[in-house]
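Novice: no sequence on this one, just coordinates:
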């Protein structure tokens, strides 16, 4: 059992590293795309703020991932640990492949689908009734996945439109953009903090489940592992996805980057407060598309958007099936 706990902690750290490499990176990509921050500055600022968000505000969503989907209190502790390990490994492997191909996939979708796969696998073995899976919570999570990019896009569209109508018509555009270059440093910190607060749960939730955590208070050291893993992933491999989101969807100026980041961070932080594991990736990409549409549909690279959306569609079934397969294998041999 101690070996299983150790493997789960390592898998959680690996998952946190993946979150930093893929999800956290794209949360700061707009600052790089608008040239408000250099790549090195993005990595330093992002790593610090991601850690702070994860450590100080990450406990609410951890609870949802830990026991909101699969009623772990009804299962043998050994199976819970195996299931948590399976979920972490399957989600992590999928995200690693996506990051390699520079695709900004959702780590939230990955881990939620993987935890669902764990639940379905136990149900297939007769250890859990399928209707005991918290389908109501799953429904709310899936609904939040749909709402968050739309809300982010709408909010970013409105913010950028207000900036364009109130400032561009009164002042020199270059002067306005230069001012927002500095303001965007603030929103970059805001979005990184918000992302850490929400998406750290994708790593810490299964760890908390494996430890038998059932209450609202997540152990501090669990959040510490998550925060450190995200920061390391951001610093070591985050540049791959930063390029896709920051440069390839639409041309980003400081005012557009500010609008997208502010909209994303506000949406994600609100979701963290409500304990909902939404997709920062979807929200940010939706926000970037929103500011792009404010300049006309022609300014959005639809081919890149289609490629990103295709990877989103694949996330849930692939992570779910992979989790079922890994769980089935581990139960046999461990």
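Specialist: Okay, I see it. What you are looking at is a predicted structure, and each value in this text was computed from that prediction instead of being measured.

Novice: going forward, measure contacts between C-alpha atoms and count neighbours the same way
Specialist: OK.

Novice: show me what the helix or strand containing residue 153 is packed up against.
Specialist: Using DSSP states H and E, residue 153 falls within helix 135-163. Counting contacts by 3 or more C-alpha pairs under 8 Å, 6 or more residues apart in numbering; DSSP states H and E, helix 135-163 packs against helix 254-274, helix 280-293.

Novice: distance from the shortest one to the middle of the chain?
Specialist: Which is helix 280-293. 14 Å (C-alpha atoms, centre = their mean, to the nearest Å).

Novice: now the element after that helix, going C-ward?
Specialist: Heading C-terminal from helix 280-293 (DSSP H and E), you reach helix 302-333.

Novice: what's the angle from that next one to helix 280-293?
Specialist: Here helix 302-333 runs at an angle of 180 degrees relative to helix 280-293 (axes from the mean of the first three to the mean of the last three C-alpha atoms, to 10 degrees).

Novice: buried set for helix 302-333?
Specialist: For helix 302-333, the neighbour count (16 or more other C-alpha atoms under 10 Å) marks 304-305, 308-309, 311-312, 315-328 as buried.

Novice: the residue nearest to residue 30 when sequence neighbours are not counted and residue 148: what is the separation?
Specialist: Excluding the flanking residues, the one nearest residue 30 by C-alpha to C-alpha, 6 or more residues apart in numbering is residue 246, at 4.8 Å. In this view, residue 246 and residue 148 are 19 Å apart by C-alpha to C-alpha, to the nearest Å.

Novice: confirm that the residue nearest to residue 30 sits in a helix.
Specialist: Yes: counting by DSSP: H, G, I helix; E, B strand; the rest coil, residue 246 is located in a helix.

Novice: redo the helices and strands packed on helix 135-163 as CSV? Include mean neighbour count.
Specialist: Below are the helices and strands packed on helix 135-163 laid out as CSV (neighbours: other C-alpha atoms under 10 Å):
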stretch, mean neighbour count
helix 254-274, 25
helix 280-293, 28
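
Novice: distance to residue 32 added to the ones you listed, as JSON lines?
Specialist: JSON lines is the format used below for these (distance: least, C-alpha to C-alpha, whole Å):
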{"stretch": "helix 254-274", "distance to residue 32": "9"}
{"stretch": "helix 280-293", "distance to residue 32": "13"}
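
Novice: and of those helices, who's closest to residue 107?
Specialist: helix 280-293 (8.1 Å; C-alpha to C-alpha).

Novice: residues contacting the closest one, please?
Specialist: The contact list for helix 280-293 (C-alpha atoms under 8 Å, 6 or more residues apart in numbering) reads 23, 26-27, 104-106, 145, 148-157, 160, 195, 199, 245, 249-251, 256-257, 259-261, 263-264, 267-268, 299-300.

Novice: same thing but 7 Å
Specialist: Here helix 280-293 makes contact (C-alpha atoms under 7 Å, 6 or more residues apart in numbering) with 23, 26-27, 104-106, 148-150, 152-154, 156-157, 160, 195, 250, 256, 260, 263-264, 268, 299-300.

Novice: before we go on, here's another structure to hold up against the first:
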């Protein structure tokens, strides 16, 4: 059947429109990011005025804005990924909540940890102020480039470790190996191992407790009325202490007793509110696991928002800490790291994280929430609560850890627990009672049986190994790659600037 030439022409035009819309979508986000950096340059220029060092400050502000964009694109996925993967939040709602909470955390409570970005790492950096400024710019640019590359390939990495690697590499390039506190580097490296294991173990324990206490009971709703308020109380107390101890350091530094008291009061209030809400909500639900899981939806959303607030308060220093050091050095004429943050510097980090999240965050949010293991409201809540608990304990012990590693480790731990229990259930159903005392290798009596058992075991894998290996590989190379990149940037920039 011959087609009308007009139909062919209309189809051709429709295809061109579709292609042009796809092109616009691909170029809109980078274009808006460039617009944001242009606004950062104008904001920095207006803030510092006509000073001899204005050009250097503006360049540093642009690089800090670039780093903030990448933090929003990569790091925030750890907080919102489980909630989106569990279908508790849509992607637009997650982006909106995270953007508001990240900006609020950065503006209201951010900036107290700026000094730790470089002062704890560079102990022998006795160089001229101009070289110190180049060290900070090189560290920022290298860290931002590495996080950008990691986001492009879909690997969630620690932006804290990226900026630490950048400061270390640029410091070595400027003053040699003696400029670096290797003890702190080794402690940080030790945290790479401890933090994801601790996060995964605590998340798996929480999930196991919810299964024993609620989802594996005959009367799930009755059990939920008792235990969901308890889990909410633990969440409320944990995040209250977390915010008091770490998230609000810039405006308030409570004593350990005060922090504990705040946690207990928050837990009591959280339990009372959840007790009433769960009883009222459970009347409308059926005695099924899927329905009971919805009782964790609101606590999950609240925990994700609180994690975002705390993340903004703490990790904004990764973007604007070196910029603050640059501004202080140029103002006082001596290389300085510890300094108070001007509001215009803090605002670049706060809004940069939110803009980066909105423009580039969905890809990493899907990676964390959907491409590691399947999540529902209960599993995602356990992952979020595990992250808060692990960071709080590590903070109390004085151990530097990565929130990224803990959050991803929590999702891994949940997946591995589900897989283990699934395999155990398979063994109970498929292996006769008399065969349970036989060497498992003797069950593969024939090649066909071995193939069938291997295929069944593969079907029981509830966590994607490829995602695990890829993310762990990115973690291992983050600090050395950002350090090497920072050293190269410093050598290149110093050839033209010094």
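Specialist: On my side now, so go ahead. Here the structure is a predicted model, which means the values were calculated and not measured.

Novice: quick revisit: any idea what the residue nearest to residue 30 of structure 1 aligns with in structure 2?
Specialist: Aligning on TM-score structural alignment places residue 246 of structure 1 opposite residue 369 in structure 2.

Novice: which ones are touching its match?
Specialist: If you count contacts by C-alpha under 7 Å, 6+ apart, then residue 369 of structure 2 has 81, 82, 84, 85 around it.

Novice: need the nearest residue in space to the last one, chain neighbours excluded.
Specialist: Setting aside the residues directly before and after it, residue 85 of structure 2 is nearest to residue 369 in space (C-alpha to C-alpha, 6+ apart), at 4.0 Å.

Novice: and residue 295 of structure 1, how many neighbours?
Specialist: Residues lying near residue 295 of structure 1 (other C-alpha atoms under 10 Å) number 17.

Novice: so how far is residue 83 of structure 2 from the aligned residue in structure 2 for it?
Specialist: Structural alignment (TM-score structural alignment) places residue 295 of structure 1 against residue 418 in structure 2. Distance of residue 418 of structure 2 to residue 83 of structure 2, computed by C-alpha to C-alpha: 18 Å.

Novice: and what of residue 117 of structure 2?
Specialist: 30 Å.

Novice: neighbour count: the two, which is higher?
Specialist: With neighbours defined as other C-alpha under 10 Å, residue 117 of structure 2 and residue 83 compare such that residue 83 has more, 32 against 22.

Novice: what residue in structure 1 is paired with the more buried one?
Specialist: So, by TM-score structural alignment, residue 83 of structure 2 is matched to residue 31.

Novice: tell me the secondary structure at the nearest residue to its match once chain neighbours are set aside.
Specialist: Once flanking residues are discounted, residue 31 of structure 1 sits nearest to residue 37: 5.6 Å by C-alpha to C-alpha, 6+ apart. Following three-state DSSP, we place residue 37 of structure 1 in the coil state.

Novice: near residue 37 of structure 1, how many other residues are there?
Specialist: 21.

Novice: for the stretch 101-250 of structure 2, what spans make up the helices?
Specialist: 114-118, 129-153, 159-175, 182-210, 220-242 (DSSP state H, counting those that start in this stretch).

Novice: can the contacts of residue 369 of structure 2 go into TSV with extra columns for secondary structure and neighbour count?
Specialist: Listed next are those as TSV, based on DSSP: H, G, I helix; E, B strand; the rest coil; neighbours: other C-alpha atoms under 10 Å:
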residue	secondary structure	neighbour count
81	helix	31
82	helix	35
84	helix	28
85	helix	25
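
Novice: quick one: name whatever helix or strand follows the helix holding residue 153 of structure 1.
Specialist: The helix or strand immediately downstream of helix 135-163 of structure 1 is helix 173-199, counting by DSSP H and E.

Novice: mind giving me the packing neighbours of that next one?
Specialist: helix 39-57, helix 254-274 (3 or more C-alpha pairs under 7 Å, 6 or more residues apart in numbering; DSSP states H and E).

Novice: pull up the aligned stretch in structure 2 for the helix or strand just after that helix.
Specialist: Helices and strands here follow DSSP H and E; after helix 173-199 of structure 1, the next one along the chain is helix 201-210. Aligned using TM-score structural alignment, helix 201-210 of structure 1 spans residues 317-326 in structure 2.

Novice: what about the matching stretch, how far off from structure 1?
Specialist: The superposed stretch 317-326 of structure 2 is, by mean C-alpha distance after the TM-score superposition for structure 1, a mean 1.6 Å from where its aligned residues fall in structure 1.

Novice: name the surrounding residues that touch that stretch.
Specialist: 60-61, 64, 67-68, 111, 113-114, 117, 133, 136, 140, 160, 163, 336-339, 341, 345-346, 349.

Novice: repeat that for stretch 137-150 of structure 1.
Specialist: With C-alpha under 7 Å, 6+ apart, stretch 137-150 of structure 1 has contacts from 68, 69, 267, 276, 277, 278, 279, 282, 283, 286, 287.

Novice: mind running it again at 10 Å?
Specialist: 64, 68-70, 106, 108-109, 112-113, 116, 135-136, 151, 153-156, 263-264, 267-268, 271, 275-290 (C-alpha atoms under 10 Å, 6 or more residues apart in numbering).

Novice: how near is residue 277 of structure 1 to residue 310 of structure 1?
Specialist: Applying C-alpha to C-alpha to residue 277 of structure 1 and residue 310 of structure 1 gives a distance of 21 Å.

Novice: sorry, slip of the keys, the one I care about is residue 236 of structure 1.
Specialist: 26 Å.

Novice: what is the equivalent residue in structure 2 for residue 332 of structure 1?
Specialist: By TM-score structural alignment, residue 332 of structure 1 lines up with residue 495.

Novice: ok, now residue 75 of structure 1?
Specialist: Match for residue 75 of structure 1 (TM-score structural alignment): residue 127.
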